[in-house]
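In: make a model of this:
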Amino acid sequence: MNKQRLLTEDEILKMDDKEYMNKRQLAFFKHRLEQLQNELLNNAGQTAEHLRANSIVPDPTDRATIEEEHALELRTRDRERKLLKKVQQALARIESGEYGWCEETGETIGIARLLARPTATLSLEAQKRRELRQKLFGD
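Out: Prediction:
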């Protein structure tokens, strides 16, 4: 099987709008999302190992510092867990043919936005409207 090389960001940005979410663009984003997924899963494994490696520290100040570091690490991993879910949902949208399209308006999300945030589900305009509604109504 002859595998095509992945596009670069510059190549994707220079592509014509008519080529939006063609097979090569989808392959680029799928690869990027899979890399991110692997990185997040690796981080989670390292955290589990790190937290299991409990050492007895007699000094209360040192113990407090270690506990604070663990708490920070767990908060970071919680954010990463939420990001992992979004990455997996984005990969599912690639498979279903919905990736790159705004879930609210059906319009294109845009290559530049997806390069900056490959898990985006809304166009920039729809995202701004959603944030304004949340600000106004506390949704």
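
In: only C-alpha atoms from now on, for both contacts and neighbour counts.
Out: Will do.

In: check the separation of the first and last residues in stretch 99-116.
Out: 15 Å (C-alpha to C-alpha, to the nearest Å).

In: show me the contact partners of it.
Out: Residues outside stretch 99-116 that contact it (C-alpha atoms under 8 Å, 6 or more residues apart in numbering): 9, 12-13, 20-21, 90, 93, 120-124, 126.

In: let's see this one next, to set against the first:
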Amino acid sequence: MKSEAAKTPAATRPKAAKTVPAGQTRTPARKDDAGAPRSAAQPAAARRPAPAPAPAPVPIAVKKNPRLANNWKTKAPDQLTDEEVIAMPDGEYMNETQLAFFRLKLVGLKNDILANADQTTENLREETVVVPDPADRATIEEEHALELRTRDRERKLLKKIEQSIARIDAGDYGYCDETGEPIGVPRLLARPTATLSLEAQQRRELKQKMFGD
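Out: Presented below is the predicted three-dimensional model:
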């Protein structure tokens, strides 16, 4: 006499569950974004896109006006505009006219800083009256501290200005201290006391950020 299990068709029999060895667990199959099965052994680098590289620094790009290229030949240095100096041919870089132009710019900055310092001294001398209100007194002291910090930054800038004027006298102005390459008129117009080219300055800042020097 056949057993009941033998009479049951194979198609209707329940499938036996697969046994998992002790100490192991079954990991369900994962799917990628498209819905296709993905192997659990697939490395993370293959599943995750690489981060985009940081954009490279963009150098200073200034468009020259060819109509102004020869104005420096007929104008005095104190009559030239920034656009006319930028338009000068590359072969005339740091000629006598450009050096005189930047000397005037540096001297003007120096005179402005000295005038601000004199004004600060006068303001501090006039505002020595004792204010009874603590809130007003705190406000005045904060304003004085801010003004003194500003003057301290200008004092450091004044030293750089004097060094730049000395570089003009020595014929070294406008050239990078590290590479000897031209710093460029646009950069000098933005920062007349610059002693490094844009690339050298970026390398120094990166080094300071990495090593703290």
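
In: and of the contacts of stretch 99-116 of the first structure, the nearest to residue 39 of the first structure?
Out: Closest to residue 39 of the first structure out of these is residue 90 (15.7 Å), distances taken as C-alpha to C-alpha.

In: thinking again about what came up before, how about JSON lines for the contacts of stretch 99-116 of the first structure, with secondary structure and distance to residue 70 of the first structure added?
Out: As requested, the contacts of stretch 99-116 of the first structure are exported to JSON lines (DSSP: H, G, I helix; E, B strand; the rest coil; distance: C-alpha to C-alpha, whole Å):
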{"residue": "9", "secondary structure": "helix", "distance to residue 70 of the first structure": "36"}
{"residue": "12", "secondary structure": "helix", "distance to residue 70 of the first structure": "40"}
{"residue": "13", "secondary structure": "helix", "distance to residue 70 of the first structure": "41"}
{"residue": "20", "secondary structure": "coil", "distance to residue 70 of the first structure": "43"}
{"residue": "21", "secondary structure": "coil", "distance to residue 70 of the first structure": "41"}
{"residue": "90", "secondary structure": "helix", "distance to residue 70 of the first structure": "30"}
{"residue": "93", "secondary structure": "helix", "distance to residue 70 of the first structure": "34"}
{"residue": "120", "secondary structure": "coil", "distance to residue 70 of the first structure": "30"}
{"residue": "121", "secondary structure": "coil", "distance to residue 70 of the first structure": "32"}
{"residue": "122", "secondary structure": "coil", "distance to residue 70 of the first structure": "34"}
{"residue": "123", "secondary structure": "coil", "distance to residue 70 of the first structure": "37"}
{"residue": "124", "secondary structure": "helix", "distance to residue 70 of the first structure": "36"}
{"residue": "126", "secondary structure": "helix", "distance to residue 70 of the first structure": "37"}
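
In: which position in the second structure aligns with residue 28 of the first structure?
Out: Aligning on TM-score structural alignment places residue 28 of the first structure opposite residue 101 in the second structure.
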